[in-house]
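Sharing a model prediction with you, sequence too.
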Amino acid sequence: MIDFWHILILSLIQGLTEFLPVSSSAHLILVGLLGDWQDQGVLMDIAAHIGSLMAVMIYFRRDIFRLLCGKQNQLLIQLIIATLPIGVAGLLFAGVVSDMGRSMAVIALSSAVFGVLLWWSQRLAKQAELDNKTALLIGLAQCLALIPGASRSGVTLTAGMALGLNKTDAARFSFLLAIPTLLMAAAYAGLQWYQQPVTVDYSAVGSVIVLSFLSAWLVITVLMKFIERIDFVWFMAYRLLLAFLLLLVLI
């Protein structure tokens, strides 16, 4: 049985870090490693992803409506192009990623390296147009998010800005790209749960979904409103501090 504080922290971590460029997977892993808690289990991970997915879909509901109505066919094509690499990479390297996820050294190193790249990339952000080639390169970069500590939103933001997109356009495409990516992650986790089902604590699952949704929606709203004013040096500093603390634990 997962207790209230575990539910609260799990939900807030998933919701806050799924769309902040600081790696949700790293923080979820660290909850278990440093919090002396049992692994929250696949079902709780699914619930947390569902909450985050609901938040991004509701925030970008107008964009999704236009995509479904065929009013943004080019953007739909670009999202499909950008999604394909992570789908293939996830199937090919799921086992390797699972093994890496147990290593705090990997989390520390990737947190530091990708944090520096995030800070560096904002210097290249301009006013370039999103085209199919850019979408593909962002999609390929998203595969790096399979490395624990890299951050899906972080690597896609980094790639978008490095390719010349301004911060707002890079963030918007990153968040929209989260929709099919989170769907695939939830489906994969759902398959794992189906193969090894466990008793469902419906109150815990519901709590995780709601809390993850609320925290994720708050992050998306704030980031999209203030993204052009945010200096990513602060995220780099946080990630470097996180890496340093993890290394202290390892020593």
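Happy to help now that I have it.

alpha carbons only for contacts and neighbour counts from here, please
Will do.

Tell me which stretches of the stretch 151-251 of the chain form helices.
152-162, 167-195, 202-226, 233-250 (DSSP state H, counting those that start in this stretch).

With respect to burial, which of these scores highest?
helix 152-162 (a mean of 28; mean count of other C-alpha atoms under 10 Å).

tell me the angle of that helix relative to helix 233-250?
Helix 152-162 and helix 233-250 are oriented at 140 degrees to each other (axes from the mean of the first three to the mean of the last three C-alpha atoms, to 10 degrees).

and the direction of helix 152-162 versus that of helix 167-195, what angle?
Using the same axes, to 10 degrees, helix 152-162 lies at 150 degrees relative to helix 167-195.

still on that earlier bit, using a markdown table, lay out the helices of the stretch 151-251 of the chain together with distance to Gly35.
Shown next, in a markdown table, are the helices of the stretch 151-251 of the chain (distance: least, C-alpha to C-alpha, whole Å):
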| stretch | distance to Gly35 |
| --- | --- |
| helix 152-162 | 24 |
| helix 167-195 | 23 |
| helix 202-226 | 18 |
| helix 233-250 | 13 |
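
Ok, which of those comes nearest Leu33?
Ranking the helices of the stretch 151-251 of the chain by their distance to Leu33 (criterion: C-alpha to C-alpha) puts helix 233-250 first, at 10.3 Å.

Second structure for comparison follows:
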Amino acid sequence: MDLSQITLLSLAQGLTEFLPISSSAHLILAPLLFGYELQSLAFDVAVHLGTLSAVMLYFRRELIGMTGAMLGRAQHAQAQQERRLGWLLVVATLPLLLLGLPLKALLEVLREDEHLVALVIAATTIGFGLLLWLADWRGRRVKDEYALDWKAALAIGCAQTLAIIPGTSRSGITMTAGLMLGLTREASSRFSFLLSIPTILLAGMVETRELLASPTPVDWLALGVGAMISALVAYVTIHFFLRLIERISMLPFVLYRLLLGGIILFLIL
């Protein structure tokens, strides 16, 4: 991989992982559009670990508070809320543990056919984009993430499993579910970002195991540069997204998804 390819893919991952526009779709489409070979599993692992470090750094206070409350005795109201939110994230992660590997096997089959992959990405980009618009338009947007119950957390977790299909967007589908359940835009985004931590960590563990079993040589410099770029871009993206989302709504991201899906269809049909 040359520096331009590393930079492009790292920027794509860092910018799109936490926006509701699908990072997996952009990581698959970028090599196809710019004539690169599809990047290695090792590079995918590296840039995902970069975004994981960014979201953990951004929410470090929440993580410390939840971990302390879950492991110790939550004696005051704030600690009780933090402990409850921590367990809700555990509940929301369970569907991925049960369904993640079967759906991942489906994804590997799709990746073997570039035309089919592009068609799936176009369909999911448009379809789930419209669903995000509907949820943002019709959602009551009155609750924060602490108002969720275990059933709502489980529903968001079930929705998250669909993100294994390219073009769906993990953040997009979890925000959509959160909005449908009455969360505000910021609360649905915060819960989605916090949920990404165990999700990316689990996915990274599975991919790292596959990487260690592969005989393919690893370009450690490319992986390090990719991880650093994706981490920096992801941190900035999270910061500005949470500051602006209540004012700008989900509409710009919906319009982007519709445009992107339309362009893909135009190119492949």
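Looks like it arrived, so ask away. The model shown is predicted, which means the values in this text are computed figures rather than measured ones.

Report the TM-score for the pair.
Once superposed, the chains reach a TM-score of 0.97 (TM-score structural alignment, normalised by the length of structure 1), with 250 aligned residues with a C-alpha RMSD of 1.1 Å.

before we move on, the earlier item: to Asp36 of structure 1, which of the helices of the stretch 151-251 of structure 1 lies closest?
So among those, helix 233-250 is nearest, using C-alpha to C-alpha, at 13.5 Å.

So which bit of structure 2 is that closest one matched to?
Helix 233-250 of structure 1 corresponds to residues 251-268 of structure 2 when matched by TM-score structural alignment.

Tell me the mean distance between the matching stretch and structure 1 once they are aligned.
Compared with structure 1 after the fit, stretch 251-268 of structure 2 shows a mean deviation of 0.9 Å (mean C-alpha distance after the TM-score superposition for structure 1).

Please give the centre-to-centre distance between that stretch and its chain.
19 Å (C-alpha atoms, centre = their mean, to the nearest Å).

What's the separation between the nearest residue to Met175 of structure 2 once chain neighbours are set aside and Met205 of structure 2?
Excluding its sequence neighbours, the residue lying closest to Met175 of structure 2 (C-alpha to C-alpha, 6 or more residues apart in numbering) is Ser188, at 5.1 Å. Taking C-alpha to C-alpha, to the nearest Å as the measure, Ser188 of structure 2 and Met205 of structure 2 are separated by 26 Å.

on that earlier part again, list the contacts of the match of helix 233-250 of structure 1.
If you take C-alpha atoms under 8 Å, 6 or more residues apart in numbering as the criterion, stretch 251-268 of structure 2 is touched by 19-21, 115, 118-119, 121-123, 125-126, 129-130, 132-133.

just stretch 115-130 of structure 1 next, same as before
Outside stretch 115-130 of structure 1, the residues touching it (C-alpha under 8 Å, 6+ apart) are 22, 154-155, 157-167, 231-233, 235-237, 239-240.

what comes up buried for that stretch?
For stretch 115-130 of structure 1, the neighbour count (16 or more other C-alpha atoms under 10 Å) marks 115-122, 124-125, 130 as buried.

Let's have those in a markdown table, adding distance to Gly95 of structure 1.
Formatted as a markdown table, the buried residues of stretch 115-130 of structure 1 follow (distance: C-alpha to C-alpha, whole Å):
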| residue | distance to Gly95 of structure 1 |
| --- | --- |
| Gly115 | 25 |
| Val116 | 27 |
| Leu117 | 26 |
| Leu118 | 27 |
| Trp119 | 30 |
| Trp120 | 31 |
| Ser121 | 30 |
| Gln122 | 33 |
| Leu124 | 35 |
| Ala125 | 35 |
| Leu130 | 33 |
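
Tell me the one of those nearest Leu68 of structure 1?
Leu130 (19.6 Å).

What does the closest one correspond to in structure 2?
Here Leu130 of structure 1 is matched to Leu148 in structure 2, going by TM-score structural alignment.

again, but for Gly115 of structure 1
Aligned partner of Gly115 of structure 1 by TM-score structural alignment: Gly129.

Name the next helix or strand downstream of the helix ranked longest in structure 2, please.
Ordering each helix of structure 2 by length in residues (DSSP state H) puts helix 77-110 first. Where DSSP states H and E defines the elements, the next helix or strand beyond helix 77-110 of structure 2 is helix 114-138.

how far out from the middle of the chain is that following helix?
Worked out by C-alpha atoms, centre = their mean, helix 114-138 of structure 2 lies 15 Å from the chain centre.

got the contact list for the residue nearest to Asp39 of structure 1 when sequence neighbours are not counted?
Distances taken as C-alpha to C-alpha, 6+ apart put Gly32 closest to Asp39 of structure 1, at 5.7 Å, once the chain neighbours are dropped. Neighbouring residues of Gly32 of structure 1 by C-alpha under 8 Å, 6+ apart: 38-40.

In which helix or strand does Gly32 of structure 1 reside?
Using DSSP H and E, Gly32 of structure 1 falls in helix 24-34.

once aligned to structure 2, how far is that helix on average?
Mean deviation for helix 24-34 of structure 1: 0.8 Å (mean C-alpha distance after the TM-score superposition for structure 1).

against structure 2, where does that helix fall?
Using TM-score structural alignment, helix 24-34 of structure 1 pairs with 23-33 in structure 2.

and that stretch, which residues are buried?
Those would be 23-31, for stretch 23-33 of structure 2 by 16+ other C-alpha under 10 Å.

Among the residues you listed, pick out the one closest to Pro95 of structure 2, please.
For the buried residues of stretch 23-33 of structure 2, the nearest to Pro95 of structure 2 is Ser24 (19.6 Å; C-alpha to C-alpha).

Let me know the secondary structure of the spatially closest residue to that closest one that is not a sequence neighbour.
Using C-alpha to C-alpha, 6+ apart and skipping residues adjacent in sequence, the residue nearest Ser24 of structure 2 is Pro166, 5.6 Å away. Assigned with DSSP: H, G, I helix; E, B strand; the rest coil, Pro166 of structure 2 falls in the coil class.
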